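everything below, folded, please.
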Amino acid sequence: MVIGASSGLGRCIGVGLAKKGARVALLARRLERLEAAAQEAGENAVALKCDITDDASVRTAIDSAAEKLGGIDSLVYTPAIGPLVRLVDTDADTWRKIFDTNVIGAALATAAAVPHLTASGGKVVYLSSDAGTYGPPWPGLGAYGVSKSALERLTESWRAEHPDVGFTCLVVGECSGGVGDGQTGMTDGWDAELATMAYPLWVSRGCMPGKLMPVEDLVEVVRTILSTNSATSMPMVIARGAPEGAATLPK
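Here you go, the predicted structure:
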């Protein structure tokens, strides 16, 4: 089950896993885009509408996914928003929107899926970012980075309470590839002037090291994590571009 599968990396991962033979439930809020993704993915995929900011919607969608798939072996949580805004200008509403999507939605989805995952000895993968605790803070993306740090702590907390389920926080570097709805919309709505000012700071602080990682490699990293036994899953995996391709390192 892939949540956030109507666009961006979530779409790439959901469609990619289905094309590699997995039976996949694609969940997201935008049903029309989701159905297009399911059509591209083929007969192994089903589309289910889900608003991750609404507890009832999450539980209904996940129960439906379990019914259609005959259970749930894994959950991949990909939704995230990252407004480009200085901390001094980040208002309460923006903070709430970021945490609703990046952290609270992940917690709600996991809570709804845990009974199914416990029954299957399943896995959960949360997509995180270099902007979290793994890398240096990104000026202009402070609130986003804080939310990703919280997501990493959430991963550890779920592992502590449910050791029979495998929980992994997948820290993703810059990705290349993905066309149409598969393109990442992270920069949508960013202020161009602020982005121009922030970019040199990101480079000078080492926020953008390495090469771009092809999305095909990212899909393979996710598939590898999901194929391991839940008892041997790592709390954190780093996936970023390198001359040899994708690299994964436990932390």
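
from now on I want contacts and neighbour counts done on CA atoms only, so please keep to that.
Noted.

can you tell me the centre-most residue of the protein?
By C-alpha atoms, centre = their mean, the mean C-alpha position of the chain lies nearest to T78, the distance being 2.1 Å.

residues contacting it?
With contacts defined as C-alpha atoms under 8 Å, 6 or more residues apart in numbering, T78 is in contact with 2-5, 9-10, 126-127.

among those residues, which one has the most neighbours?
A5 (33 neighbours; other C-alpha atoms under 10 Å).

just the endpoints, please. Distance across stretch 11-29?
12 Å (C-alpha to C-alpha, to the nearest Å).

how about the contacts of T78 in CSV, adding secondary structure and distance to L87?
Output for those, formatted as CSV (DSSP: H, G, I helix; E, B strand; the rest coil; distance: C-alpha to C-alpha, whole Å):
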residue, secondary structure, distance to L87
V2, strand, 31
I3, strand, 28
G4, coil, 26
A5, coil, 29
L9, helix, 26
G10, helix, 27
Y126, strand, 25
L127, strand, 23
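
next, the second sequence, to be compared with the first:
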Amino acid sequence: MKDFEGLGAVVTGGGSGIGLAVARTLAQRGAAVACLDLDPSEAPGTGLRADVTDEESVNAAVAAAARQLGRIDVLVNNAGIGAQGTVETNSYDEWQRVFDVNVLGLVRATRACLPHLRRSPAAAIVNTCSIAATAGLPQRALYSASKGAVQSLTLAMAADHVGEGVRVNCVNPGTVDTPWVRRLLAAADDPEAELSALEKRQPTGRLVSAEEVAAAVAFLASPSAGATTGTVLAVDGGMHGLRLRR
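Now for the predicted structure:
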């Protein structure tokens, strides 16, 4: 498929994990891709160093991406960080940091890209959200709150910008096999037991792959999905909706 031929895409957090898989998928399907990341050294296409908590850094990187790509048609707001703990255990500094990256980082990147997206005949924004936005998960209070905000913001943005021809959707992955998840497993008292528990939590009985999330992002961003906006697409092995009898 070359449905992104001639289009320019910006992927935040494109240096590893889901973002890297998204960047590779879009590039394979014809897009010119710019990856914004604290460490973009592994990113395909154009790698630009950017810190989504710094508006000046984001604005400079997006301007550079527009110059090098010639246009910006797609924005994938993927940059994010995780957090473990209950409502009591995370410090207020950590609450502020996670929201600064996961929510305000999305706002900064979107603000920088919108002037370019408004000029595109195929403008699309896809936000990486999480199953944590819709399912109560233990020890994920802060992370869940930030991703709940991302889902609500996605719907509000879709309403605000549909009249400008800018589609806005999000993907809600389940537990994805990423470097961050592997670090969490390595820090567990019993990594194998923890991995097994995470796998069993999803009805398919396995972790989601980054490539599967990337395929969902590409669908939502593609011009062929031109009638799809304000949509939350779960990529979670059935976790959000299935209740299996064991």
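
hmm, who's touching stretch 100-115 of structure 2?
12, 52-53, 55, 58-59, 62, 72, 75, 77-81, 127, 146-147, 149-150.

can you rerun that using 6 Å?
By C-alpha atoms under 6 Å, 6 or more residues apart in numbering, the residues outside stretch 100-115 of structure 2 that reach it are 52-53, 59, 77, 80.

cool, and stretch 183-197 of structure 1?
8, 84.

for it, buried residues please.
183-184 (16 or more other C-alpha atoms under 10 Å).

in the lengthiest helix in structure 2, what's buried?
Counting residues, the longest helix found in structure 2 (DSSP state H) is helix 141-161. Residues 141-151, 153-155, 157-158 are the ones in helix 141-161 of structure 2 that count as buried (16+ other C-alpha under 10 Å).

mean per-residue distance, the helix or strand just after it to structure 1?
Using DSSP states H and E, the next helix or strand after helix 141-161 of structure 2 towards the C-terminus is strand 167-173. Using mean C-alpha distance after the TM-score superposition for structure 1, strand 167-173 of structure 2 ends up 0.7 Å from its aligned counterpart in structure 1, as a mean over the superposed pairs.

quick one: furthest residue from the center of structure 1?
E193 (27.9 Å).

tell me which helix or strand that residue sits in.
helix 192-204.

repeat for I62 of structure 1
Per DSSP H and E: I62 of structure 1 is located in helix 55-69.

go on, C113 of structure 2?
helix 105-117.

V76 of structure 1 now?
Applying DSSP H and E, one finds V76 of structure 1 within strand 74-77.

same for that strand, what does it pack against?
Packing partners of strand 74-77 of structure 1 (3 or more C-alpha pairs under 6 Å, 6 or more residues apart in numbering; DSSP states H and E): strand 2-3, strand 123-129.

can you redo the ones you listed as JSON lines with distance to L201 of structure 1?
Below are those laid out as JSON lines (distance: least, C-alpha to C-alpha, whole Å):
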{"stretch": "strand 2-3", "distance to L201 of structure 1": "32"}
{"stretch": "strand 123-129", "distance to L201 of structure 1": "18"}
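
between those strands, which one is nearest to L26 of structure 1?
strand 2-3 (5.2 Å; C-alpha to C-alpha).

quick check, I225 of structure 1 in a helix?
Yes - with DSSP: H, G, I helix; E, B strand; the rest coil as the criterion, I225 of structure 1 is part of a helix.

for it, give me its contacts.
By C-alpha under 6 Å, 6+ apart, I225 of structure 1 has no neighbours at all.

residue contacts, L34 of structure 1?
L34 of structure 1 neighbours (C-alpha under 6 Å, 6+ apart): 6, 47.

one more pass at 10 Å, please.
4-7, 11, 26-28, 40, 46-49, 181 (C-alpha atoms under 10 Å, 6 or more residues apart in numbering).

for A66 of structure 1, same thing?
Contact analysis of A66 of structure 1 by C-alpha under 10 Å, 6+ apart lists 1, 25, 72-73, 113, 116-117.

switch those residues over to a markdown table; also include distance to G105 of structure 1.
Formatted as a markdown table, the contacts of A66 of structure 1 follow (distance: C-alpha to C-alpha, whole Å):
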| residue | distance to G105 of structure 1 |
| --- | --- |
| M1 | 15 |
| A25 | 17 |
| I72 | 18 |
| D73 | 19 |
| A113 | 12 |
| H116 | 18 |
| L117 | 17 |
